[in-house]
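In: attaching a predicted model along with its sequence, questions to come.
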Amino acid sequence: MRILFAEDDKRLSKMIDFLLKKENYIVDCVYNGQDAIDYANLSDYDIIILDWMMPLKSGIEVCRYLRAKNNQTAILMLTARDSLEDKIDGLDSGADDYLAKPFEFPELLARIRALSRRINKTFYNDIIEYKNLKLNCCNAILTYKQIEVSLSPRENQLMELLIRNIHQILPREQIIDKIWGYDTNINSNTLDVTIKSLRQKLTKLSLSDCIHTIRGIGYKFEMDI
C-alpha cells in the first residue's frame, strides 16, 4: 500500500517514514503543502497523511484542493489542534479521519488499517498497461508485443512514472524527488544517465523515440503507435 506523508517536522517525518517502511508500506515524504499537492497529482496513493500546519499550504488547504479535483484518496489529518471546532473543520474539508498530536505509533497504524478497510478501490496495481506496453513493477519486466526487457530498480521506477503520466511533461525536479527522494544530493546528470539507459532498453522494443526531452524543463513519454 502506498502512503504520502506530509509533515514539516523533518525529525518526526523521518521517524514515521522509517517505522512505516518497517511495516512494509511504500512511503513518500514531503515537508510542505505544495509538494503534497504536486506528489498527489503525480502519483496514485492509497492513503495521504497531512499535517495541519505546514509551509506554503496548510493540510486543510491541501485537503480542500484534492477534494475539489475529485481526488478520493483516503486522507488522515494530523494536528496539535484538538478542539471540537478544529476536528469539525478538518473533517468538513474532506479528511476521512483525524489524529491529534502527540500520538503513539500503534494508534497511527490502527488508523491506517481502518482507513485501508474503507478504501473503495483496489490496492495499488503492480501491473501497468498502455496499449501493447506492459510493465510488471514487481519483477521489473517491461513487455511490448511479446518482447521482454529487464529493468534496473531505478529504470523500473522511472518507467512506471512515465507510463502513469503519459503525454504529460514531468519536470526534472519532480522526477528526481519522486525516484531518488526529497533530500537527495544526487547530481542532476544521474537522471540523464538513467534516461539514456532506459532509452536503450526501449530501443530493444522498437520504442526508442517514446521518451522526449523537453529542453529546460524535463521529459515526456508519448506512445501513439
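Out: Alright, I've got the coordinates.

In: when you work out contacts or count neighbours from here on, use the C-alpha atoms and nothing else.
Out: Fine.

In: after whatever helix or strand Lys14 lives in, which helix or strand is next? Please name it.
Out: Using DSSP states H and E, Lys14 maps to helix 10-22. From helix 10-22 onward toward the C-terminus, using DSSP H and E, the following helix or strand is strand 26-30.

In: put this next to the first one:
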Amino acid sequence: MRNEGAAGLATVLALADSRLPIGGHVHSGGVEEAVSSGLLRDNASVELYLRRRIATTGLVTASLAAAVCGGALTPERAELEADARTPSPAARAASRAQGRGLLRLAKQLWPHHDWAPAGARPHLSTVFGMVGLACGARTDELAGVVVYTTLTGAATAAQRLLALDPAAIAAGTMRLAPLCDRIAEEAALGLAALSDPVQDALAERHLHRDMPLFAS
C-alpha cells in the first residue's frame, strides 16, 4: 500500500514519457557520434550500446537521483557528486541542459516546492531527485524512471539516425527491460561511482561535428 502523498502510477509513468518537454529529444546520448564513427550499424550493435549505456550512465544518473529523492544527498552535494562522476565537459553540459528543461517544467507542476537549492544550471540527476521529493515518488520508482529514459532517449535517436524498423527497436527495449529493473534496484541502494571512457570520448568528439542533428 502506498503512503499518503506518494506519487500515483500515472505521475511516475508521465515522468518516463518521452514526450516530457525537457529537451531530451535533442540529445542522442552519444548515439549520433557512435553512428558516424561506424560503431552502430544495425539493431544488434544498437542493443549492445544500449546495454552499456544503461549499466554505466543509467546507473550513475539514477543513483544520484535516488539519493536526492531519499534525502541521502542535498541538491548542492549532488551537483558536486555528478560533476565528479562525469569526466567529459560535453556530457556535463548536456546533463545541465536537460536539467534546466526539467526544472522549468517542475516549477510549473509543483510551484510551492522549494526549487532554489537546484541553482541555475543543475544536472538532470539532481532535478529528477528533487522532482521525486516533490511528487512523493519512492527511490526505486524514481531510479526506474531515470534508467528507462536513459535507454529510450538513445534508442529513439538510433532508430532515427539509422532508419531502423521502429518495431525492432521497441522489441530491443523490451528485451532490455529486465536489465533496466536490475540497474534501477542497484541504483536505489546507494551511489554508484563509475564512468565509460567510450561515451566520454563520443561526447567530446561530437562537439567538433559540422551541422550535428543532435545537441549531444
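Out: It's in. Every value quoted in this text rests on a predicted model; they were computed, and no experiment measured them.

In: report the TM-score for the pair.
Out: Remark: TM-score between the superposed chains equals 0.24 [TM-score structural alignment, normalised by the length of the second structure]; 83 aligned residues with a CA RMSD of 5.3 Å.

In: returning to what we had before: and the angle for the helix holding Lys14 of the first structure with strand 26-30?
Out: For helix 10-22 of the first structure against strand 26-30, the angle by axes from the mean of the first three to the mean of the last three CA atoms, to 10 degrees is 170 degrees.

In: what packs against helix 10-22 of the first structure?
Out: strand 2-6, strand 26-30 (3 or more CA pairs under 8 Å, 6 or more residues apart in numbering; DSSP states H and E).

In: quick one, longest helix in the second structure?
Out: Longest helix of the second structure, by residue count under DSSP state H: helix 139-162.

In: for it, buried residues please.
Out: 139-159, 161 (16 or more other CA atoms under 10 Å).

In: coming back round to it: of the helices and strands packed on helix 10-22 of the first structure, which stretch is the most buried?
Out: strand 2-6 (a mean of 22; mean count of other CA atoms under 10 Å).

In: and that one, what does it pack onto?
Out: Using 3+ CA pairs under 8 Å, 6+ apart: strand 2-6 of the first structure touches helix 10-22, strand 26-30, helix 33-42, strand 47-51.

In: how far away is Ala82 of the second structure from Arg100 of the second structure?
Out: Per CA to CA, to the nearest Å, Ala82 of the second structure is found 15 Å from Arg100 of the second structure.

In: buried residues in whichever strand or helix holds Met159 of the first structure?
Out: According to DSSP H and E, Met159 of the first structure maps onto helix 153-164. Across helix 153-164 of the first structure, burial judged by 16+ other CA under 10 Å covers Arg154, Glu155, Asn156, Gln157, Leu158, Met159, Glu160, Leu161, Leu162, Ile163, Arg164.

In: quick check: angle from it to helix 33-42?
Out: Going by the same axes, to 10 degrees, helix 153-164 of the first structure makes 80 degrees with helix 33-42.

In: tell me the contacts of Asp35 of the first structure?
Out: Asp35 of the first structure sits next to no residue when contact means CA atoms under 8 Å, 6 or more residues apart in numbering.

In: swap in Arg53 of the second structure?
Out: Taking CA under 8 Å, 6+ apart, one finds Thr150, Leu151 in contact with Arg53 of the second structure.

In: how about the secondary structure of it?
Out: helix (DSSP: H, G, I helix; E, B strand; the rest coil).

In: roughly how far does it sit from Leu133 of the second structure?
Out: 26 Å.

In: just the helices in the first structure please.
Out: Under DSSP H, the first structure gives helices at 10-22, 33-42, 59-68, 84-92, 105-118, 153-164, 172-180, 189-203.

In: distance to Ile147 of the first structure added to these, as TSV?
Out: Below are the helices of the first structure laid out as TSV (distance: least, CA to CA, whole Å):
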stretch	distance to Ile147 of the first structure
helix 10-22	34
helix 33-42	28
helix 59-68	39
helix 84-92	49
helix 105-118	36
helix 153-164	16
helix 172-180	26
helix 189-203	11
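
In: out of these, which is closest to Leu78 of the first structure?
Out: helix 59-68 (8.4 Å; CA to CA).

In: could you say what helices and strands that closest one packs with?
Out: Here helix 59-68 of the first structure touches helix 33-42, going by 3+ CA pairs under 8 Å, 6+ apart.

In: got the angle for the helix it packs on vs strand 2-6?
Out: 160 degrees.

In: list the buried ones in helix 33-42 of the first structure?
Out: Buried, per 16+ other CA under 10 Å, within helix 33-42 of the first structure: Gly33, Gln34, Asp35, Ala36, Ile37, Tyr39, Ala40, Leu42.

In: helices of the second structure, residue ranges please.
Out: Counting by DSSP H, the helices of the second structure are 9-15, 31-36, 43-53, 59-70, 75-84, 89-109, 124-135, 139-162, 166-175, 177-189, 197-206.
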